[in-house]
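*Asks:* Have a look; sequence and predicted model below, questions after that.
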Amino acid sequence: MKAQAERIPDRAAQFAALGDPQRLRLVETLAERGEASISDLSSGAGVTRQAVTQHLKVLEGAGLVQGTIRGREHVWALDADGLASTEAEFERLKAAWRQRLARLKLLVEG
């Protein structure tokens, strides 16, 4: 239980990063494309390159994306480990919720 409590700031950062519609769109775009430059991500997004950069920095800080420099471009991709960690947390929460619902069902029906 202590290990879970120690990870709360990391999990909170991941959930907060995904809670913003623009950042969630960036994650979805990277999931579809595999990787993309800031220019590609800002094209047609209705936000500036600077805004996209700031959103990517938040996602990077949460461990959900990673950037690399290729020539003159900064190319971004999803961080598989960070996404797996977030997915595992959702699965843990889902299992706990199902257990609570099962206990409630037994209480109500029993």
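*Replies:* The structure has been received and is ready for your questions. As the structure is a prediction and not an experimental result, all values here were calculated from the model.

*Asks:* Could you use CA atoms for every contact and neighbour count after this?
*Replies:* Fine.

*Asks:* Please name the nearest non-neighbouring residue to Thr48.
*Replies:* Excluding its sequence neighbours, the residue lying closest to Thr48 (CA to CA, 6 or more residues apart in numbering) is Ser42, at 6.3 Å.

*Asks:* Please compare the first structure with the one that follows:
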Amino acid sequence: MNSETTQITILMRALADPTRRAVFERIAEADEITVAELTRGSGVTQGAVSQHLKALKQAGLVAERPEGRNVYYRAQPGGLLPLADWMSHYRAFWRKRFNNIRSLLKEIDP
């Protein structure tokens, strides 16, 4: 497996978990957010949130900034680039499918 394939696999594994995806989405919506803020109202323990953050950090999806007793997390949008690049290879496939759907809809409702 080459390094690009490995990175895509790491990203997909990191985002496959629905709780981890929710944590990432909350981070992406905030400029910066602490573990305590992520834990509050999530129904997930602080330890579990920390484990999800570790996986997201290893995947290159979040960065951290320590300040005093707090660590602030922020999304790293560039971390999604390998996945976006991989998906772009299938653009022609989807474009053809969308054109087929468009044609079908025109036949159904001219």
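*Replies:* That came through, no problem. Here the structure is a predicted model, which is why all the values come from computation and not from measurement.

*Asks:* Need the TM-score from the superposition.
*Replies:* Scored against TM-score structural alignment, normalised by the length of the first structure, the superposed chains reach a TM-score of 0.77; 98 aligned residues with a CA RMSD of 2.2 Å.

*Asks:* what's the nearest residue to the residue most central in space within the second structure if we skip its chain neighbours?
*Replies:* Centroid check for the second structure by CA atoms, centre = their mean gives Leu15 as the closest residue, at 5.3 Å. If you skip the residues right next to it in sequence, Leu15 of the second structure has Arg21 as its closest partner in space, 5.3 Å away by CA to CA, 6+ apart.

*Asks:* Where is the longest helix in the first structure?
*Replies:* Counting residues, the longest helix in the first structure under DSSP state H turns out to be helix 80-109.

*Asks:* Quick one: distance of that helix to the chain centre.
*Replies:* 18 Å (CA atoms, centre = their mean, to the nearest Å).

*Asks:* Tell me the buried residues in that helix?
*Replies:* Gly82, Leu83, Ser85, Thr86 (16 or more other CA atoms under 10 Å).

*Asks:* Which neighbouring elements make contact with it?
*Replies:* Counting contacts by 3 or more CA pairs under 8 Å, 6 or more residues apart in numbering; DSSP states H and E, helix 80-109 of the first structure is packed against helix 8-18.

*Asks:* Read off where the very next helix or strand once past the helix it packs on ends up in the second structure.
*Replies:* Toward the C-terminal end, the helix or strand that comes next after helix 8-18 of the first structure (DSSP states H and E) is helix 21-33. Aligned using TM-score structural alignment, helix 21-33 of the first structure spans residues 18-30 in the second structure.

*Asks:* quick one on the thing from earlier: what sits against the residue nearest to Thr48 of the first structure?
*Replies:* Contacts for Ser42 of the first structure (CA atoms under 8 Å, 6 or more residues apart in numbering) come out as Thr48, Arg49, Val52.

*Asks:* what's the answer for Leu61 of the second structure, then?
*Replies:* Phe24, Ala75, Gln76, Pro77, Gly78, Gly79, Leu80.

*Asks:* Show me what it aligns to in the first structure.
*Replies:* Match for Leu61 of the second structure (TM-score structural alignment): Leu64.

*Asks:* before we move on, what about Phe93 of the second structure?
*Replies:* In the first structure, Phe93 of the second structure lines up with Trp97, judged by TM-score structural alignment.
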